[in-house]
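>>> have a look; sequence and predicted model below, questions after that.
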Amino acid sequence: MAETLIIYYSSTGYNQKVANSIAKKLDADLFEVKPVKPYDKDMWAAWDIAQAERKSGQLPELQTNVPDMSQYQRIIFGGPAWGYTISNPLQAFLKQADFAGNPVYPWVTFYDHDEQYLTDLKQQLNNGQVKDLLELTMGVLNDDQSLNSAIDHWLEKIK
């Protein structure tokens, strides 16, 4: 078993790419958060559904169980920002998860803004310690050299 667990949600493949890259660099275990009903690949269509879920207070049901995080020394947690904050599937995961006192190193991908992501993560994280955030814009995500450089720099910082 690895020392590090990477927990991520990816609706378009960007965050899966980030998670896989970090996992290879750290020899970490991967855990993908999957909603029962996948969101539309189109960002705006998915956002319409996400807004309706938030207004109704009904976060998506997940098809994945929460892993036992007490087996790990650190958690890396990532996914997209939706409406300046944590995506709905990751919020649903956070409601169920106990981070077992582990340090949690988050990353976020975003198209335009992510202002509330870190603040909301600190509020929603159960029994974990939020550490340095890696912010990845679409420009960085679409340039493999920039992405690898950003990940490497962040990993050096959090070691």
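That came through, no problem. Numbering: from 1, shown residues only.

>>> from here on, contacts and neighbour counts on C-alpha atoms
Will do.

>>> wait, what's in contact with Glu61?
Neighbouring residues of Glu61 by C-alpha atoms under 8 Å, 6 or more residues apart in numbering: 35-37, 89, 92.

>>> try this one side by side with the last:
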Amino acid sequence: MADTLIIYYSSTGYNKKVAQLVADKIDADVFQVEPVKPYSKDMWAAWDVAKKERDEDSLPELKTGYPEMSQYQRIIFGGPAWGYTLANPLQTFLKNADFAGKPVYPWVTFYDHDEKYLADLKEQLHNGQVHDLLELTMGILGNDQTLNKTLDDWLTQIQ
């Protein structure tokens, strides 16, 4: 078992790619948050559904459970920003997850804005110590060399 757990949600594959790259670089375990009903891969269609869910206070049910986080030394947590904040499946996950007092190193992928992501993560995360946010724009995600360098630099800082 690794000493680091990566928890992520990915609707389009970008965050899955980031999670796998990080796991390969540091030999971490990986846990994917998955909603029962998948969202559209079209970001605008997914956003319409997500906004309606938030407006109605009906976040999605998850088909994945919750990993035992107490056995890890640190948690790396990532996913997309939807409407300036955490994607709805991550919000559902955070409602019931216990981070067991662990340091949490977050990343976010976003197309345009992520202004409330870190503040909302800090507010919603229970029993964990949230560190600085790694922001991954589409420009970084679209260039493998830049993405790898960005991740290497970040991992050097958090290890």
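Happy to help now that I have it. It should be emphasised that the depicted structure is a prediction, and the values quoted were computed from it without experimental measurement.

>>> TM-score them against each other, please.
Overlay of the two chains. TM-score (TM-score structural alignment, normalised by the length of structure 1): 0.99; 159 aligned residues with a C-alpha RMSD of 0.4 Å.

>>> picking up where we left off before, among the contacts of Glu61 of structure 1, which lie within helices?
89, 92 (DSSP state H).

>>> by neighbours, which of the contacts of Glu61 of structure 1 wins?
Pro89 (25 neighbours; other C-alpha atoms under 10 Å).

>>> that one touches Tyr8, doesn't it?
No. Assessed by C-alpha atoms under 8 Å, Pro89 of structure 1 is found out of contact with Tyr8, at 9.6 Å.

>>> report the set of residues contacting both of those two.
Residues touching both Pro89 of structure 1 and Tyr8 by C-alpha under 8 Å, 6+ apart: Val33.

>>> what is the neighbour count of Arg74 of structure 1?
Applying other C-alpha under 10 Å, we find 23 other residues in the vicinity of Arg74 of structure 1.

>>> contacts only, for it.
Applying C-alpha under 8 Å, 6+ apart to Arg74 of structure 1 gives the contacts 3-5, 102-105.

>>> residues contacting whatever residue of structure 1 lines up with Pro60 of structure 2?
Matched by TM-score structural alignment, Pro60 of structure 2 corresponds to Pro60 in structure 1. The contact partners of Pro60 of structure 1, taken as C-alpha under 8 Å, 6+ apart, are 35-37, 53, 88-89, 92.

>>> how about the helices of structure 2, start to end?
Going by DSSP H, structure 2 shows helices at 14-26, 43-55, 88-96, 117-124, 138-141, 144-158.

>>> quick one: the third one to structure 1 mean distance?
Going back to what we said before, that points to helix 88-96 of structure 2. With the two structures superposed, helix 88-96 of structure 2 lies on average 0.3 Å from its match in structure 1, counting by mean C-alpha distance after the TM-score superposition for structure 1.

>>> and that helix, what's buried?
Going by neighbour count (16 or more other C-alpha atoms under 10 Å), the buried part of helix 88-96 of structure 2 is 88-94.

>>> would you mind measuring from the most centrally placed residue in structure 2 to Ile26 of structure 2?
The centroid of structure 2 falls nearest to Gly78 when counting by C-alpha atoms, centre = their mean (1.9 Å). As judged by C-alpha to C-alpha, to the nearest Å, Gly78 of structure 2 and Ile26 of structure 2 stand 16 Å apart.

>>> over to Tyr66 of structure 2?
Distance of Tyr66 of structure 2 to Ile26 of structure 2, computed by C-alpha to C-alpha: 22 Å.

>>> and what of Ile75 of structure 2?
12 Å.

>>> got it, and Pro106 of structure 2?
The gap separating Pro106 of structure 2 from Ile26 of structure 2 is 15 Å, by C-alpha to C-alpha.

>>> of the two, which one has the most company?
Each of Pro106 of structure 2 and Ile26 has its neighbours counted (other C-alpha under 10 Å); Pro106 has more, 22 against 14.

>>> ok, the closest residue to that one other than its chain neighbours - contacts?
Leaving aside its chain neighbours, Pro106 of structure 2 sits nearest to Phe77 (4.6 Å; criterion: C-alpha to C-alpha, 6 or more residues apart in numbering). Contact analysis of Phe77 of structure 2 by C-alpha under 8 Å, 6+ apart lists 6-8, 104-107.

>>> now flag whichever of these is closest to Met138 of structure 2.
Comparing these against Met138 of structure 2 with C-alpha to C-alpha places Trp107 closest, at 13.2 Å.

>>> how much space separates the spatially closest residue to Glu115 of structure 1 that is not a sequence neighbour from Asp112 of structure 1?
Excluding its sequence neighbours, the residue lying closest to Glu115 of structure 1 (C-alpha to C-alpha, 6+ apart) is Tyr84, at 5.4 Å. In this view, Tyr84 of structure 1 and Asp112 of structure 1 are 8 Å apart by C-alpha to C-alpha.
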